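# Just need the structure, nothing else, for what follows:
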Amino acid sequence: AFLVFGICGLFIIIITQIWSFIADVNISMNMSQSHHLFILTEYFVNQEKYFYWMLLHMYGVLCIGMIIMVATGTMLISYLQYTCGMFKIASYRIKHAVNINTKNITLENKVFMIENIICAIDIHRQAMKLSKHLVSSFEITLLCFTGGIVVFFTLNLYRVFQIASSKNNFNEFFLLIMYMAISSLYMFLANYMAQNIIDHNNHVFSTVYNVKWYRTPLHIQKVILFLLQRNTKKFVLNVGGIFEGSVEHFATLMKASVSYFTVIYSTR
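Below is the predicted model:
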């Protein structure tokens, strides 16, 4: 779905640009009209003569950039989904290790309990370590991406209101709306995946609370106690010590973007 959306977004951008050329031709059949690109670029050549070569270059850059962005995002999402699976495995092991026949606990059951709980704790620790390592590996990229999206969304929102007030240039208006939708979706996906990791981590502790751990032998209860104490420390995916990945944080970023737009629009 992530790849399909990226391809569709790029396809819409190209179709919008081509459609504007067709509309210009239909409006001015016998009049010479200069073409312009939606993305402002500077080429040290005759832009009218080499316009289509410039257009081809711009589309090539957009395609390469979109492929890199989608590939990187898909890879990161795959790793994070793998981490969610590790949290689920830890929850499953704890649930089935403790919820055995606790009324008639044999030595074999005790060994089974302790081995599965230790394995679950180790899997949980590895999942937390992996998720933090993934975020730290892309920390600079995510930090620049988040800040850039906020600035990009604010400026595009300001431009949309300018076009709406002047009631012209519908093609640019549509393109800006699409840019804002794509940037918002990418930021939402990033925060949603972080929220998904946090929810799976919390599910491990809720599983520990809900199992019949109080019926297990004392030494097994002590092992479970160490896991329960870990829940006192909040687990978050922090980017640069500034941004925390969560759906709530996504809403905060959107509110901040609208607030910045309000300030800019009121001081124009």
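# Please count neighbours and contacts with C-alpha atoms only from this point.
OK.
# Now do the strands in the stretch 101-250 of the chain.
For the stretch 101-250 of the chain, applying DSSP state E, counting those that start in this stretch gives strands covering 238-239, 243-244.
# Any idea which of the ones you listed gets closest to residue 73?
For residue 73, the closest of the strands of the stretch 101-250 of the chain is strand 238-239, at 15.9 Å, according to C-alpha to C-alpha.
# Which elements pack onto the closest one?
Strand 238-239 makes packing contacts with helix 107-137, helix 139-166 when contacts are defined by 3 or more C-alpha pairs under 8 Å, 6 or more residues apart in numbering; DSSP states H and E.
# Who are the packing partners of the first one?
The criterion is 3+ C-alpha pairs under 8 Å, 6+ apart, and the helices and strands that helix 107-137 contacts are helix 51-98, helix 218-230, strand 238-239.
# Run through who's touching stretch 209-216.
Stretch 209-216 is contacted from outside by 95, 98, 99, 102, 221, 224, 228, using C-alpha atoms under 8 Å, 6 or more residues apart in numbering.
# Adding distance to residue 121 and neighbour count, write the residues you listed out as JSON lines.
Output for these, formatted as JSON lines (distance: C-alpha to C-alpha, whole Å; neighbours: other C-alpha atoms under 10 Å):
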{"residue": "95", "distance to residue 121": "12", "neighbour count": "22"}
{"residue": "98", "distance to residue 121": "13", "neighbour count": "24"}
{"residue": "99", "distance to residue 121": "17", "neighbour count": "14"}
{"residue": "102", "distance to residue 121": "21", "neighbour count": "16"}
{"residue": "221", "distance to residue 121": "13", "neighbour count": "15"}
{"residue": "224", "distance to residue 121": "9", "neighbour count": "21"}
{"residue": "228", "distance to residue 121": "11", "neighbour count": "15"}
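# farthest-separated two in those?
102 and 228 (20.2 Å).
# And this one, please, so the two structures can be compared:
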Amino acid sequence: MSKTKDRSENMSFTCSYDYKMVKNITSLAGQWPYQKQRTKLLCLSLVTLSTCSIMAPQIARFVICSGDLNCILQTLAAYLLTIVTLIKLYTCYFNRYKMKILVDQLFIEWDKLKTPEEYEIMKTYAETGKRYTLRYSLCIFISAYIFCSLSLIPYIMDIILPLNNSRPILTVTPSYYFIDEREYFFYIYSHAIVAWEITVSGIVAHDCFLLTYIEHICSIFTIIGFRFEQLMYKHTDTGKILPSYSSDIYRKQIAFTVDMHQKVLKFAHLLEDVFSLSLAMQIALNTISISITLLQITQDTSDTLIVIRYIVYIAVLLLHLFCLSFEGQKLIDHSLRTRDKIYNSLWYKTSPKSQKMLLFVMQKTFQPISLSACKIYIFSMENFTTIMQTSMSYFTVLASME
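A predicted model of the protein is given here:
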């Protein structure tokens, strides 16, 4: 009972340091590890049912396509997005015990901070993660709303600038509802916009959790580098930092910092273990989606609204890949920066035994920590351009087949 109480107190402490936003976002989709089981299953079921309610009309559309390749490709891009949503959603759910470990480790690190400078470092990265979470969430939700709302423009234009014949119906996504789409348009539209916004919450929960924890890992690497830089210094009661040549002091500092470095490596590997397979499937499906959507843009140039909607869709996919690549690059840079911090410290004033410990850490940093998709694809800014080139290549192949 006391452990549960302590855990709750620690959780409140952590959430007060800018993690409350990611807690709230993940709770909406039933992804927060310490959410009540009944609430978690309710939220998870709601997102799942919303996603399946979108997929059912899309599958029906595949049936009525009757082998028409153009019709299939039009439906496939949006269908792949719903598949990605389910992948993201159940990646977190099936790895909920590992995610609990990640959350526990997060607030444990706050308790290990020694100086005001270290507190400010972690606070800065926590605030950065909060800003990224807020901006990313707003971009995704607003883009989903714009994507759906474009379907209303033909109706608005019929009121403002009526024609002899009504303008063609523009459904939110290519789908088939087994009813008259014009007569029941607003029912279909209402279902689509509500279902898509709920579905998008599953995407946002997965991504915001991942981005926040990468920022946290980067903060720990920064604190480790700061401790190595301050290796031969001590903090006085007046707040000043003075040189210290006590072998006991720097031996303890090195041992504690080396242990912290080992733990952050395990933390990073655990994070990758949770999301690696999910990210691999997402990369493959998003690359295909971008290629198919580019093909649709070249084929439907006569309808401006459809082209705009395709552009919004591609922009969201690229934003998703860019955010993951940017954070992946940041993780690589921070892990490599540790050896520079060690080199710039007063390592030459330590004992030979302590120097060997520092050398061991430097050897570890030659292999950078990265976010990967099944060890095949490394998320970095360089590979982000590779994904775009691959998508263009697939688009060229598809265009040549038409």
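# what's the TM-score here?
Scored against TM-score structural alignment, normalised by the length of structure 1, the superposed chains reach a TM-score of 0.89; 260 aligned residues with a C-alpha RMSD of 2.0 Å.
# about what we covered before: switch the strands of the stretch 101-250 of structure 1 over to a markdown table, and while doing so, append mean neighbour count to every line.
Shown next, in a markdown table, are the strands of the stretch 101-250 of structure 1 (neighbours: other C-alpha atoms under 10 Å):
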| stretch | mean neighbour count |
| --- | --- |
| strand 238-239 | 18 |
| strand 243-244 | 17 |
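# Adding distance to residue 118 of structure 1, write those strands out as CSV.
Shown next, in CSV, are the strands of the stretch 101-250 of structure 1 (distance: least, C-alpha to C-alpha, whole Å):
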stretch, distance to residue 118 of structure 1
strand 238-239, 27
strand 243-244, 30
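# now for those, which one comes closest to residue 168 of structure 1?
That would be, of these and by C-alpha to C-alpha, strand 243-244, which comes in at 37.7 Å.
# ok so, going back, out of the helices and strands packed on helix 107-137 of structure 1, which is closest to residue 15 of structure 1?
Proximity to residue 15 of structure 1 (C-alpha to C-alpha) singles out helix 51-98 among these, at 11.1 Å.
# Which strands or helices does the closest one pack on?
Using 3+ C-alpha pairs under 8 Å, 6+ apart, helix 51-98 of structure 1 sits against helix 2-27, helix 107-137, helix 170-210.
# Turn these into JSON lines, including mean neighbour count and distance to residue 243 of structure 1.
What follows is those, written out as JSON lines (neighbours: other C-alpha atoms under 10 Å; distance: least, C-alpha to C-alpha, whole Å):
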{"stretch": "helix 2-27", "mean neighbour count": "14", "distance to residue 243 of structure 1": "23"}
{"stretch": "helix 107-137", "mean neighbour count": "17", "distance to residue 243 of structure 1": "11"}
{"stretch": "helix 170-210", "mean neighbour count": "18", "distance to residue 243 of structure 1": "10"}
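# Turn those into TSV, columns for distance to residue 163 of structure 1.
Output for the helices and strands packed on helix 51-98 of structure 1, formatted as TSV (distance: least, C-alpha to C-alpha, whole Å):
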stretch	distance to residue 163 of structure 1
helix 2-27	16
helix 107-137	38
helix 170-210	6
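# Tell me which of the ones you listed approaches residue 244 of structure 1 most closely.
Nearest to residue 244 of structure 1 among those is helix 170-210; the distance by C-alpha to C-alpha comes to 8.2 Å.
# so which of the strands of the stretch 101-250 of structure 1 gets nearest residue 265 of structure 1?
strand 243-244 (25.8 Å).
# what's the offset of that closest one from the middle of its chain?
From the chain centre to the centre of strand 243-244 of structure 1 is a distance of 12 Å (C-alpha atoms, centre = their mean, to the nearest Å).
# That one aligns to what range in structure 2?
Aligned by TM-score structural alignment, strand 243-244 of structure 1 falls on residues 377-378 of structure 2.
# Relative to structure 1, what is the average displacement of the matching stretch?
Here the mean offset of stretch 377-378 of structure 2 against structure 1 after fitting is 1.0 Å, by mean C-alpha distance after the TM-score superposition for structure 1.
# Residue 161 of structure 1: which of the helices and strands packed on helix 107-137 of structure 1 is closest?
Taking C-alpha to C-alpha, helix 51-98 is the member of these nearest to residue 161 of structure 1, at 25.6 Å.
# The closest one vs structure 2, average distance?
Helix 51-98 of structure 1, aligned to structure 2 and superposed, deviates on average by 1.2 Å (mean C-alpha distance after the TM-score superposition for structure 1).
# if we can go back for a sec, nearest to residue 68 of structure 1 among the helices and strands packed on strand 238-239 of structure 1 would be which one?
So among these, helix 139-166 is nearest, using C-alpha to C-alpha, at 12.9 Å.
# Report the distance from that closest one to the chain centre.
In terms of C-alpha atoms, centre = their mean, the centre of helix 139-166 of structure 1 is found 16 Å from the chain centre.
# what's the answer for stretch 270-290 of structure 2, then?
10 Å.
# Which residues does that stretch contact?
Under C-alpha under 8 Å, 6+ apart, the answer for stretch 270-290 of structure 2 is 76-78, 80-81, 84, 87-88, 91-92, 95, 98-99, 102, 213, 314, 317, 371-375, 377, 387-388, 390-391, 394.
# Mark which of these are buried, thanks.
When the contacts of stretch 270-290 of structure 2 are checked for burial by 16 or more other C-alpha atoms under 10 Å, the buried set is 76-78, 80-81, 84, 87-88, 91-92, 98-99, 102, 213, 314, 317, 371-374, 387-388, 390-391, 394.
# among those, which are in helices?
Using DSSP state H, the members of these that fall in helices are 76-78, 80-81, 84, 87-88, 91-92, 98-99, 102, 213, 314, 317, 387-388, 390-391, 394.
# so stretch 204-217 of structure 1 matches what in structure 2?
Aligned by TM-score structural alignment, stretch 204-217 of structure 1 falls on residues 338-351 of structure 2.
# Quote the end-to-end distance of the matching stretch.
With C-alpha to C-alpha, to the nearest Å as the measure, the first residue of stretch 338-351 of structure 2 is 20 Å from its last.
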